[in-house]
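Chemist: 3D model of this:
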Amino acid sequence: MKSTLNDTKNATPPFSRTNPFQAKVLKNINLNGTGSNKETRHIELSLQGSGLTYDPGYALGVVPSNDPELVALLINEMKWEEDVTVTVGKQDETLSLKEALTNYFEITLLSKKILQQAAVFTENEELQKLLLVENTNQLKEYCYGRDLLDMLRDFGPWKATAQEIVSILRKMTPRLYSIASSNAANPDEVHLTIGAVRYTAHGRDRKGVCSVLCSERVSEGDTLPVYVQANKHFHLPEAEDKDIIMVGPGTGIAPFRSFIQERAVNKVNGRSWLFFGDQHEASDFLYQSELEKYQKDGVLTKLDAAFSRDTDQKVYVQHKMLENSKELFEWIEKGAYFYVCGDKEYMAKDVNEALITIIQNEGTLTREDAEAYLKDLQKQGRYLRDVY
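Modeler: The predicted model follows:
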């Protein structure tokens, strides 16, 4: 997305995906309390001098670098020299192997294409077998959750130079995060809410490229390469007197923090209702004191929180919606906008299902008519989702 620079006389090109801005880290804190199973970072970045601006609902692209430990393991595995020069990109730029593996290439993802191209550098029968047409499913299964190091360990011995191996890799892709601040409330700043991704698979500990960079290797004073990505499909209502209902468990809270801040600055008179959810109230209620202050000040009309691990029966955001079925339907009938942000696979589906149930029961409609009602809400631009 092209950004506008304040000073048009300045010849610096606008900052974008291909020309990210080096944003200084002003704050990097863990939002989770003692005893939490999670680590959620609140990161504040300076946009001073960038000319970058954003609206609530926009995303920030972060161009990450790979874990130095993983890079070292790769170089070691192949007995390469880290300072050997390799050529990258269409412009035939040269970098040291270590620099290329750290900042230029994607090394934590595998694809069918990578395995096919790698196959010419080894006589490993297992790899040739995996690439047969009838083994498409096994190939897909192999790629899932594995990385370049797994491939190099599993299918050697390799007859390939460092250059030949890096030539089959994809360029590092930026990671997009929903912006967790309002530009109007925080001029020259942008805030992010990032959950650190860590898991064990195929006998090794795995780390999310960007989320663990942000949680382990980026400190105040460091910089992160960023750009603003517009999101035309997720925004506040144009009319400020409209009510909004926001469902954002976990890091899904991010854009709603931006919505609430924006509405606080603009002193809007539309009501707002937030459904937040996580594991434990004591350690995982992200931005709790901030949200409670907004509620006290009347900026946030209603706040309903669900904590799934605090009771025998797991309680999620959709359960809180169903508990407030009558009032929620009244808000929608009166023209409220309904927003969902977060996990696409489970949460967003469950919330959608709860919404249909509420419309069906409260509107005394058939399932079919309730689904049509929801489709109509979507057509009107009043049911908006930012799911991933």
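Chemist: okay, CA-based contacts and neighbour counts for the rest of this
Modeler: Will do.
Chemist: distance from the centroid: which residue in this structure tops it?
Modeler: The C-alpha centroid of the chain is most remote from E123, which lies 39.1 Å away (CA atoms, centre = their mean).
Chemist: quick one: contacts for the spatially closest residue to G195 that is not a sequence neighbour?
Modeler: Nearest residue to G195 in three dimensions, chain neighbours excluded: T40, at 4.2 Å (CA to CA, 6 or more residues apart in numbering). By CA atoms under 8 Å, 6 or more residues apart in numbering, the residues touching T40 are 30-32, 193-196, 251.
Chemist: run this one through as well so I can compare:
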Amino acid sequence: MVFLSNEGILRISFNESIKYDKPNRIYPFENSPIYESIITDCAKLTKGDDVKDIYEIMISLSEEIKHDSEPGDTIAILPKNNEKEIDEILEILGYKDYVNDDCYFYVLNEKKRKLFAHLPLKSTLRNVFLENVDVRSPFKKTFLKKLSDYSTSNDKKLLEDLSSPKSENYLNFVEENNSLLCFLKKFSSCKPPIDVILENLHPLQPRIYSIASSPLIKNQLKLIFSVIINENSHLKGVCSSYLEKTALINGSIKFYFRKPSFRIQLQTNPVIMIGPGTGLAPFLSFLETLNLKNIENSDCWLFYGCRYNNRDFLYEAKLKKYLNDGVLKKLSVAFSRESKKGKIYVTHLIGNESDLIFNKFVEQNGSIYVCGDAKNMFKDVQEALLGCLVGNGMGLEEAERFLEGKIKEMKYIEDKWV
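Modeler: As a prediction, this is how the structure comes out:
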């Protein structure tokens, strides 16, 4: 078979079987077998311009899928890359006629076999690129240096410059060229062998989603997700686009339950929940559980943020019903694009409720749960809470120590997603 480099430690064969036991791949925080289930229902929750496309999906759970969970638990979905993108990559590399042929993967260095645990013993090139490797992760300099060996003229010179230790353009390059397809189109003379590509691509990692339905509902679970679009490449996120496509045809997905890290306790102390956008998901599970248990007059307070009242206020009717029924005691909603005075976020609402938050969090020993985007929100929320503590008589150092104590006591818990 042509196109193989016979370099490195990874080998691909199209005409022989493998004779060793392959190490099992260990997934992050794995707490169950990998299940495959059908998406039975899909609904778009947002409408109009200037908002993300957010979907609700229902995943069927058969009797064989038995798992004890609590509000706040998560699952990890095993995504697939975009089929059109993968087909284009393999065609550019010159493998169009071989993508569906059986091939075998083996590693020459016994000690490094675990590095390739994400690759199957036997598959096809198309399936491996669809299911096992990340074609959107940034290239390391060592990979760019290796790729320069298979490039010519200006492409070779530019790749050698980018991979040099003192390169001034590397960071800008990886930000703007954050996919294998984008790279191959930019460096058209680069034709590396397939084993070089696979040896340097990262594993395709699972994506984490909070369960948005109560664990008391045993035959299905609910997820909500937004379709992410990269600002530089304008590509949809790998998993969100995969879920969108699969949900619209009621296809099946693979997933596993994760070890709990953000469980919301059913307790009598005040509970403050902070979750803009799809960060609402674990709190929906918590509130639905309270509702199914007929727990009324609970001291639960939800801070929720979105852009517009009539475009992306998720589960507005349900939240207001929980409020009227006493499942939810207080609901504070920030619409960031509707104020003439500037953008309003949940952190502004927290500042406006300083005295009441101090009463519930400090004087009544309440708990705070925060779920959302890891990029900016968590630092801003902590600063807003410190402002509440300082505004009610604590010194800054005392307030910081108090918050650190709450974190250690699991009375202040964050669930961050990227």
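Chemist: How much space separates the residue nearest to G195 of the first structure from S215 of the first structure?
Modeler: 8 Å (CA to CA, to the nearest Å).
Chemist: joint contacts of the two?
Modeler: Between them, T40 of the first structure and S215 share the contacting residues A196, judged by CA under 8 Å, 6+ apart.
Chemist: So the closest residue to A201 of the first structure other than its chain neighbours: helix, strand or coil?
Modeler: Sequence neighbours aside, G145 is the residue nearest to A201 of the first structure in space, at 6.8 Å (criterion: CA to CA, 6+ apart). Taking DSSP: H, G, I helix; E, B strand; the rest coil as the rule, one finds G145 of the first structure in the coil state.
Chemist: What ranges does the second structure have for its helices?
Modeler: Here the second structure has its helices, by DSSP state H, at 83-93, 125-131, 141-148, 153-162, 170-176, 180-186, 194-200, 238-248, 281-292, 316-325, 346-352, 354-358, 377-391, 396-408.
Chemist: Can you tell me which of those is most buried?
Modeler: helix 281-292 (a mean of 22; mean count of other CA atoms under 10 Å).
Chemist: Where does that one end up in the first structure?
Modeler: Alignment of helix 281-292 of the second structure against the first structure: residues 254-265, by TM-score structural alignment.
Chemist: mean shift between that stretch and the second structure?
Modeler: By mean CA distance after the TM-score superposition for the first structure, the fitted stretch 254-265 of the first structure averages 1.3 Å away from its aligned residues in the second structure.
Chemist: how far out from the middle of the chain is that stretch?
Modeler: Centroid separation between stretch 254-265 of the first structure and its chain, computed with CA atoms, centre = their mean, to the nearest Å, is 18 Å.
Chemist: ditto for stretch 56-74 of the first structure
Modeler: Here the centre of stretch 56-74 of the first structure is set off from its chain's centre by 12 Å, with CA atoms, centre = their mean.
Chemist: And stretch 156-166 of the second structure, by the same measure?
Modeler: 32 Å.
Chemist: And for stretch 336-351 of the first structure?
Modeler: With CA atoms, centre = their mean as the basis, stretch 336-351 of the first structure stands 14 Å off its chain's centre.
Chemist: separation between the residue nearest to A201 of the first structure and V299 of the first structure?
Modeler: Applying CA to CA, the value for G145 of the first structure to V299 of the first structure is 43 Å.
Chemist: try T357 of the first structure
Modeler: 29 Å.
Chemist: thinking again about what came up before, per the alignment, the residue nearest to G195 of the first structure pairs with which residue of the second structure?
Modeler: Under the alignment (TM-score structural alignment), T40 of the first structure pairs with I54 of the second structure.
Chemist: next one: K171 of the first structure
Modeler: Under the alignment by TM-score structural alignment, K171 of the first structure pairs with P203 in the second structure.
Chemist: That match: neighbour count?
Modeler: Neighbour count of P203 of the second structure, defined by other CA atoms under 10 Å: 19.
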